[in-house]
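K.L.:
okay, predicted coordinates and the sequence, questions at the end:
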Amino acid sequence: MTAAPKPPKPAKKPKDLMARIPAGFVRAVLRGHSSLGLAFAALIYLVCLSGSIAVFAHEFQRWESATAPQVTDVTPDAVQTAFEGAVAKGGAGVEHVYITLPTNDFPRLLLYVDAEEDRQFLADAKGQIVPGGEGAWTEFITRLHINLHLPRTWGGFLVGLIGVALLSSLISGILAHPRIFRDAFHLRLGGSKRLQEADLHNRLGVWALPFHILISLSGAFLGLTTIIVGVLGMAMFNGDVNKVYALFIPAPPIDDPRPAPVLDLRPMFAKLPDTGARIEYVFTEHPTEMGGAALFNVKHPDRLAGTDSYAFRRDATIYNASPASANNAGEDILAAMGVLHFGWFGGGLIKIVYFLLGLGLTYLAASGVNIWLARRRDKGRPAPGWERAWAATVWGQPAGLAAAAIAGLAAADVVAAIAAWLVVSAAFLLAAIRLPAERLSVIGSVATGVLTLLAAATHLALRGGIGAADSMAWIVNAALVAGGLFLILWARRSAGASTSTAPAAVPA
């Protein structure tokens, strides 16, 4: 009699690799994740919020210069005329002139003069300087994101550190939640507000993880460039950082400060190779000295990092040529870093995607602190002071940015924009001394919405109105109106929800 066959063993379910992480390690990483996030929370939030808006820098610049003529193409003669006009109006001590030639997404001929007093000009298709070149709001939001309006070296270094902190927070957040990939689509809606926000925080962190890593890594690299170059200079060239920069940027010709006529760019245009690419920028150095030089950047539209550079001496001889086709992989990565970080490739759709993903990253920074505060509250250790301060930070910044837009439009001065931002930010922090967090959130949403609507109204009143030549002005104003109305309606809904969930008063 034969024995009955043994039943087959049930197949083992594959284990999630992340689930094998020891519990003690997870707790330690979670504590580190919380500590790191709290230490840099406000700065990460501000950098992410300003970066999301700065994606549309060209659109805002067109919005601010709505009365200026649209320029789709220019001749070398027109560029030379505009160049000479900008130098003449730039005043004493002109060191550099940066010329931005018109493109599809920025139909302007823009000249920035680096002198004793930096100035910016616009020119028409014939090269004549025209009014309307002020871009205070655009400069405000881009500089806020790049260096927090601190001295450029120190501000850039701080932003680079924020990028490192953000990247570290992303990595530690993944390690601190072993089931985060398994539960990628698990949302507990309608229950505990803390659990709901925690789920949304974790899901957004996973869904857009490649974007988050790209932004934080490229931001850290761009911000810490000065430190990286300094270290390389010490290690390779006895501290001479100019030799490090010379590896990537053409060195200027021998300095010769003798006075000379304004640099003539026209013969340089004629010597550029005819590759079908588009001339994007012209950087001129010491344009009224014998040692003057010009660097032309020529962009290939079919390559992300496809920018050729040609450096000319005053006599229009080329002393450095760097075609993008000769780049190695590392040089292409370095050249594409800034474009990838800001989303300035692929047109308007890519910018909208970057904006939405950037807002998601901003929400991660805000919700992380909200979750920590809610966890303390649930454990019987509430921190109402920190709750009020964080609500004032979260809503004081967008309100401050909207106020900066109004001031920048009205005064055409970046200092006025900075002052408005600081005043509104400080007002919210002062209000946090007395007002509860929920009230601050509602007030902040209403204030941001109203100020956003006022920014659109200020633009209509002072920067073109119905007669704006650039259709982008109407698109930006429509977006501002829609965003402002949404924030006001959202605040009304939030206030209603808070009232309905508040406990009933106990009669005396």
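P.N.:
Cool, got the structure.

K.L.:
C-alpha from now on. contacts and neighbour counts both.
P.N.:
Will do.

K.L.:
please enumerate the helices of the stretch 251-400 of the chain.
P.N.:
For the stretch 251-400 of the chain, applying DSSP state H, counting those that start in this stretch gives helices covering 266-271, 329-342, 348-378, 384-411.

K.L.:
for Ala497, grab the count of nearby residues.
P.N.:
11 (other CA atoms under 10 Å).

K.L.:
let's bring in a second one:
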Amino acid sequence: MRKPIWPKVPSEFVRAVLKGHSSLGLAFAALIYLVCLTGTIAVFSHEFERWENPSAPRLETASPEAVQAGYTAALDATGKGVEHVFITMPDADLPRLTVTTDVGGHYRSWAADERGTIVEASSPWTEFLTRLHINLHLPRTIGIFLVGLIGVALLSSLISGLLAHPRIFRDAFHLRLGGSRRLQEADLHNRLGIWALPFHITVSLTGALLGLTTIIVGALGFAMFQGDVNKVYALFVPPHPVDNPAPAPPLDLRPMFAQVAKLTDGRVAYVFMEHPTEMGGAALFNVEDGSNRLSHTDAYTFDRNAKLYFSKKAEANNVGEQILGSLGVLHFGWFGGSVVKIAYGLLGLGLTYLAASGVTIWLARRRDKGRSAPGWERVWTAVVWGQPVALVAAAGVTLVGIGVSMSLALAIWGGVTVAALVAAALLPAAPLSRLGKIATVGLLIALALAHMVLRGGEDPIAWTVNAVLIGLGLVLLWFARSAGRAAAV
């Protein structure tokens, strides 16, 4: 008999790791599921921005004159006290010149045409979704840190899952279909875990690093600069301009654009201004250098007199700076165009299913052993199906009109989430699951149809998003009916 290539793992070790894997997953289950689901959708945040503003002007490029006119018009529309201005230049992914002003943490956004004429363009649902994924709408530092811990928990669950199943690589294509539903789901859970393992590790690791940046910076400051974290940040970000609050005319970006054009052939992607109507105002230009690196953004910072006082070439970045600059792009799949985005979306759905099915399998295993937990089954069903319903219901705010606050989307999401948990106290898991599926299908299709009738617009991406929403609803309906027929047999 040929000697097996796989080393034999002691059964006691497997049981101990499996117990730890289950405990870790259950402790963070709901938050892991929520972060995976919202992260999958957030991959397409630019598409949803266009969906929320289907009639906003679209541009392939924007001249410095249009940028200047658009941002000064936004300043006039906002009024006094503007602390920061964020300008996103048009590109293939988001063909729109967007200007956002910040007054004490209150943001307003506009889209500008080729002459710099602005129209208000808010994206309350997209903003709500991305903040839910990034910091769970908690105070920013606390929320980002918690999401970082969730990334650590997810990464730990992936590693412990591998250790708890020593045959997982050997059985990578073994699926027991048509028999026990628990065994079938367990096989699919394990296969998805191993087939997309590089993706799962990438997004969980990058998410953990992004979320725990504050802790990492604090540790570096303690180790290298006697606790001065500002010196650590100075290694990665441009210095702040000299503070001078004396009133002044709006910064003139046009000579800065001219200098950037002489310094590089790259594309200006983003402009950030600090105190644009003060003498201490400054502007940071992020310029894509055209390379194939994930971290490929040069930085040029000018003072009010268009004097360049800081510059940083991406090609000169050290390893740490390259890693830091690549984390967000790698985490959300914002590289390689639509093909990579679609792949991230599908793989993200798989990771979301992995997070949901892990608890479902644990509950089924308890039930098979005569130790069922019907209360937890109802709660978990409310979480799994309550979140899609809540997110789609919250997306309805975009139908109300431009200028709707993100707070309305947050309130709707929170209300539906609470309602789902209340329903868990009133309904058994099976009918609660059917109700959640029906509500998700109905809301997806109704949202798309209502958007087409009420918002329309000329942006083809908006129509594509509506078609995808209807398609998702129909696919989910087909799966729900197939599962119902299988359960009836």
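P.N.:
That came through, no problem. From a predicted model like this one, the values you see are computed outputs, not experimental measurements.

K.L.:
what TM-score do we get after superposing?
P.N.:
The TM-score (TM-score structural alignment, normalised by the length of the second structure) is 0.96; 484 aligned residues with a CA RMSD of 1.4 Å.

K.L.:
before we move on, the earlier item: winner for burial among the helices of the stretch 251-400 of the first structure?
P.N.:
A comparison of these by mean neighbour count, using mean count of other CA atoms under 10 Å, puts helix 384-411 on top with a mean of 23.

K.L.:
show me what that one packs onto, helices and strands only.
P.N.:
Contacts defined by 3 or more CA pairs under 8 Å, 6 or more residues apart in numbering; DSSP states H and E place helix 384-411 of the first structure against helix 23-54, helix 136-147, helix 348-378, helix 414-431, helix 437-462.

K.L.:
from the middle of its chain, how far away would that helix be?
P.N.:
Per CA atoms, centre = their mean, to the nearest Å, the displacement of helix 384-411 of the first structure from the mean C-alpha position of its chain is 17 Å.

K.L.:
picking up where we left off before, export the helices of the stretch 251-400 of the first structure as a markdown table, with columns for distance to Pro69 of the first structure.
P.N.:
Shown next, in a markdown table, are those (distance: least, CA to CA, whole Å):
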| stretch | distance to Pro69 of the first structure |
| --- | --- |
| helix 266-271 | 23 |
| helix 329-342 | 26 |
| helix 348-378 | 21 |
| helix 384-411 | 18 |
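
K.L.:
so which of these is nearest Glu64 of the first structure?
P.N.:
Counting by CA to CA, Glu64 of the first structure lies closest to helix 384-411 out of the helices of the stretch 251-400 of the first structure; the figure is 7.2 Å.

K.L.:
what angle do helix 414-431 and that closest one make with each other?
P.N.:
Interaxial angle, helix 384-411 of the first structure versus helix 414-431 (axes from the mean of the first three to the mean of the last three CA atoms, to 10 degrees): 150 degrees.

K.L.:
if we can go back for a sec, of all the helices of the stretch 251-400 of the first structure, which lies closest to Trp154 of the first structure?
P.N.:
When the helices of the stretch 251-400 of the first structure are ranked by distance to Trp154 of the first structure, counting by CA to CA, first place goes to helix 329-342 at 19.0 Å.

K.L.:
on that earlier part again, among the helices and strands packed on helix 384-411 of the first structure, which is nearest Ala402 of the first structure?
P.N.:
Nearest of these (CA to CA): helix 437-462, 5.4 Å.

K.L.:
residues in the second structure aligned with that closest one?
P.N.:
Aligning helix 437-462 of the first structure against the second structure (TM-score structural alignment) gives residues 429-454.

K.L.:
average gap between the matching stretch and the first structure?
P.N.:
Superposed on the first structure, stretch 429-454 of the second structure shows a mean distance of 1.5 Å to its aligned residues (mean CA distance after the TM-score superposition for the first structure).

K.L.:
in that stretch, which residues are buried?
P.N.:
By neighbour count with 16 or more other CA atoms under 10 Å, stretch 429-454 of the second structure contains the buried residues 429, 432-449, 451-452.

K.L.:
so Lys112 of the first structure is in which element?
P.N.:
Rather than Lys, residue 112 of the first structure is Tyr. Assigned by DSSP states H and E, Tyr112 of the first structure belongs to strand 109-114.

K.L.:
list the helices and strands that strand packs on?
P.N.:
So strand 109-114 of the first structure, by 3+ CA pairs under 8 Å, 6+ apart, packs with helix 76-89, strand 96-100, strand 119-123.

K.L.:
how about CSV for those, with mean neighbour count added?
P.N.:
Output for those, formatted as CSV (neighbours: other CA atoms under 10 Å):
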stretch, mean neighbour count
helix 76-89, 20
strand 96-100, 22
strand 119-123, 22
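
K.L.:
out of these, which comes closest to Ser65 of the first structure?
P.N.:
strand 119-123 (8.8 Å).

K.L.:
which residues in the second structure does that closest one align to?
P.N.:
Strand 119-123 of the first structure corresponds to residues 108-112 in the second structure, going by TM-score structural alignment.

K.L.:
just checking the distance from that stretch to the centre of its chain.
P.N.:
Stretch 108-112 of the second structure sits 22 Å away from the centroid of its parent chain (CA atoms, centre = their mean).

K.L.:
good, wrapping up.
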